[in-house]
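Chemist: predicted model and sequence follow; I will ask about them next.
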Amino acid sequence: MINQENTSQNGQGYLACVPHVPLVTVQGRQANRDFWEVYDERVREFKEFDPELVIVFGGDHYDGIHLNLMPQFVVGQIATALNDCGGYPGRLDIPRDVASAAAAHLVERDFDVATSYAMEVDHGFSNVLHHFLGELDAKPVLPVHINTIADPRPTFRRCRQIGAEIGRFARTLNKRVAFLGSGGLSHQTDFIFPQYDTAPTDVVRDYIVSGGKRGTLSREKWMADIGTGMDKLSGQLLDGSFHASWINEDWDKEFLTALTGGDLTVFDTWTDADVLKAAGYGGSEIRQWIAAVAAAQEFDDRSTLTVDFYSPNTTLAVGVGIVHAR
């Protein structure tokens, strides 16, 4: 917990950054007991904290947002979660007054955010919300989408800045606010979620542009194929026949050290090209963590971040970390 005293300036806050990799759902908990023990402790604290609002920073994987229009930031006004691999379907309880005020606050401060009144989110949001909330509509939620899937992605500096501004907005609410950062550390995703110019076939390219509204690949088939691939990958990871060579332990630890060092401006000089080279396309998801931490720190600058868990040696095919603030 960040601040235990409710004041007239702002309420209490809580922060947790966790992975959303589909394999946490595909695999049984016994495969990674140490990870789940720490995760469950964060959930226990979250429920004890009992937030009045949850602000979650997540991303999409060509399920709800496609290349026909790829915004860098979206503040959801009305949203539904899809039934994708690793995700949990259902409607999010987004308080309209808070969501519209958040978007207006950002625009008035020169953040040209997009808004959506028909937002569809996938496991990049629903996986984390499910584990913390149970039912997706159990708590009021404000979803903030950050593009980490497609070129060009927002700078790490801009992710820090928008996170901090959302934290300032949250201060005006005088509520107990939980900030959740949803994503993995180093991992490779470009063979699953290609760029426009690297799509292996015209069929895949048509899908990632249109989301199944043209061409022969429907969204249902896209999501089903990913589910089949994840089941296969999980089996290979569990039986030891596949090793996720793309995990970069040194880079993961460098990132975690920088994230918890107290000065997020260190990320202002980080480049997309360097992160892609060192941590894979999945490593782009650190943007969600940077934004969430920036929001929590601006909400209460007394927050202290702790790395609760890190391992490059799980069966989840990502560098797995858990960070929280109290």
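Modeler: Yep, it's here. Numbers count the residues shown, from 1 in each chain.
Chemist: going forward, measure contacts between C-alpha atoms and count neighbours the same way
Modeler: Fine.
Chemist: distance between the strand or helix carrying Val128 and the chain's centre?
Modeler: According to DSSP states H and E, Val128 maps onto helix 123-133. How far helix 123-133 lies from its chain's middle: 9 Å, per Cα atoms, centre = their mean, to the nearest Å.
Chemist: what is the subsequent helix or strand relative to it?
Modeler: Downstream of helix 123-133, the next assigned helix or strand under DSSP H and E is strand 141-146.
Chemist: mind checking how far that following strand is from the chain centre?
Modeler: Relative to its chain's centre, strand 141-146 lies at 9 Å (Cα atoms, centre = their mean).
Chemist: let me know the angle separating the helix or strand following that strand from strand 141-146.
Modeler: Remark: after strand 141-146, the chain's next helix or strand is helix 156-171, criterion DSSP H and E. Put simply, helix 156-171 runs at 160 degrees to strand 141-146, going by axes from the mean of the first three to the mean of the last three Cα atoms, to 10 degrees.
Chemist: so what touches helix 156-171?
Modeler: With Cα atoms under 8 Å, 6 or more residues apart in numbering as the test, helix 156-171 has contacts from 9-11, 102, 105-106, 111, 177, 264-265, 267-271, 287-288, 290-299.
Chemist: try it again with 6 Å
Modeler: Contacting residues not belonging to helix 156-171 are listed as 10, 267-268, 290-292, 294-296, 298-299 [Cα atoms under 6 Å, 6 or more residues apart in numbering].
Chemist: put this next to the previous one:
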Amino acid sequence: MSMKLICVSHSPMMDFIHPAPQVEAEARGMFATLAQEIAEYDPELIVIFAPDHFNGFFYDLMPPFCVGLRAKCAGDWDIGEGPLNVPEKLALDLVEAVQAEDVDVCYSYRMQADHGFTQPLELLAGSVTRYPVLPIFINSAARPLPPCRRVLKLGDAVGRFLAGRPERILVLGSGGLSHDPPTPQMGSVPPEVEEFLIAGRNPTPQARQTRQQRVLSNGRLLAEGKGSSQPLDAEWDKGLLETFVAGDLARFSTMTDEEIRTRGGRGGHEIRAWIAAFACLQAAGAYEAQTRYYHPIDEWIAGMGMVSAQPAHPEGRP
């Protein structure tokens, strides 16, 4: 088994709002560097843990975790198009293996993967179809959320399954860090918005455009120190990065939703994707990790972080 990990923040606003030229150049430059490293690694399989933003998963049936046995791009923000390259039999084997580890995971033959999945695949892998990919959704937006300790168990179970595989495997985690987009919540919005949260799949182009403009407006206001989005918390972000690099994943067994919401904002819950990805890698043994980039970028409403890691003992457990 050969395994490599990369976790990155995502922001669909990258193509619409531009921070200071040097800041943007450094962020995009690191994405390009990581993409080159992936091309050289030439993975035979990508496993990506990612959230959804009420584009593919809704309250009519909201799973805590879901493996896509078949998946296609949701089409939000015009990132990615068509089906993902999902090896169906392998995805089903993964579901059975994870359930055998006493982790209840849902599965879908019609997953819609939004920008949480598609943007990292586009930026790092070149496209959503270049490599075979197992997409694993983690609910990070629709309360109640799966506890972080359960996310650790999910990642560990996936990692145990992958440890027996012969392929060169790339594990991706997508989301966060501190991140507070204007995501509506049940119980605090009018009935028509509740209906969208329950069953808002495949919106009209006009409805999607209206929603995306609201997010863009918040990004512009946050950059001016205004608006409803919570300020980014660089101190919290850097603490998380240090925890991941140190391999101290036990911290997440007691991390609460209240801490994440208070420090990281509504989108800070996306850190669950990183937690699962690192737990997946750690299931194969000790790892070595490096923080490759960090900068809080208000215009993108994201503490933009990028971390890479690999097993400390490439041949497996010592």
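Modeler: Nice, I can see it. No experiment lies behind these values; they were computed from the predicted model shown.
Chemist: can you pull the TM-score for these?
Modeler: Here the TM-score for the pair of chains, by TM-score structural alignment, normalised by the length of the second structure, is 0.90; 307 aligned residues with a Cα RMSD of 2.0 Å.
Chemist: quick one on the thing from earlier: the contacts of helix 156-171 of the first structure in helices, which ones?
Modeler: Among the contacts of helix 156-171 of the first structure, the residues falling in helices (DSSP state H) are 290-292, 294-296, 298-299.
Chemist: ranges for the strands of the stretch 1-150 of the second structure?
Modeler: In the stretch 1-150 of the second structure, the strands defined using DSSP state E, counting those that start in this stretch lie at 2-8, 45-50, 65-68, 71-73, 106-108, 111-113, 133-138.
Chemist: Asp114 of the second structure maps to what in the first structure?
Modeler: Aligned counterpart of Asp114 of the second structure in the first structure: Asp122 (TM-score structural alignment).
Chemist: show the subsequent helix or strand relative to the longest helix along the first structure.
Modeler: Selection of the longest helix in the first structure by residue count, based on DSSP H, yields helix 219-239. Downstream of helix 219-239 of the first structure, the first helix or strand assigned by DSSP H and E is helix 249-259.
Chemist: buried stuff in that next one?
Modeler: Going by neighbour count (16 or more other Cα atoms under 10 Å), the buried part of helix 249-259 of the first structure is 249, 251-253, 255-256, 259.
Chemist: ditto for stretch 252-260 of the second structure
Modeler: Under the neighbour-count criterion of 16+ other Cα under 10 Å, stretch 252-260 of the second structure has 252, 257, 260 buried.
Chemist: so who does the counterpart of the first one in the first structure touch?
Modeler: Using TM-score structural alignment, the partner of Phe252 of the second structure in the first structure is Phe267. Under the criterion of Cα under 6 Å, 6+ apart, the contact partners of Phe267 of the first structure comprise Phe156.
Chemist: do you know how far the residue positioned nearest the centre of the second structure is from Leu124 of the second structure?
Modeler: Central residue of the second structure (Cα atoms, centre = their mean): Ser174, 2.5 Å from the mean position. Using Cα to Cα, to the nearest Å, Ser174 of the second structure is found at 11 Å from Leu124 of the second structure.
Chemist: ok, and the closest non-adjacent residue to the counterpart of Gly175 of the second structure in the first structure?
Modeler: Here Gly175 of the second structure is matched to Gly183 in the first structure, going by TM-score structural alignment. In this structure, Gly183 of the first structure finds its nearest non-sequential neighbour in Pro19, 4.4 Å apart by Cα to Cα, 6 or more residues apart in numbering.
Chemist: so the one you found makes contact with Gly184?
Modeler: Yes: in this structure Pro19 of the first structure lies within contact range of Gly184 using Cα atoms under 6 Å: 4.6 Å.
Chemist: settle it for me: which of these two has more neighbours?
Modeler: Neighbours per residue (other Cα atoms under 10 Å) separate Pro19 of the first structure from Gly184, with Gly184 holding more: 26 against 23.
Chemist: part of a helix, is the more buried one?
Modeler: No: per DSSP: H, G, I helix; E, B strand; the rest coil, Gly184 of the first structure lies outside any helix segment and is coil.
Chemist: identify the residues contacting it.
Modeler: Residues near Gly184 of the first structure by Cα under 6 Å, 6+ apart: Pro19.
Chemist: report the separation between it and Asp272 of the first structure.
Modeler: On the measure of Cα to Cα, Gly184 of the first structure and Asp272 of the first structure end up 16 Å apart.
Chemist: could you do Gly124 of the first structure as well?
Modeler: Taking Cα to Cα as the measure, Gly124 of the first structure falls 20 Å from Asp272 of the first structure.
Chemist: now Trp36 of the first structure
Modeler: Distance, Trp36 of the first structure to Asp272 of the first structure, by Cα to Cα: 31 Å.
Chemist: and for Phe125 of the first structure?
Modeler: For Phe125 of the first structure, the distance to Asp272 of the first structure equals 22 Å [Cα to Cα].
Chemist: also Asp34 of the first structure?
Modeler: Using Cα to Cα, Asp34 of the first structure is found at 32 Å from Asp272 of the first structure.
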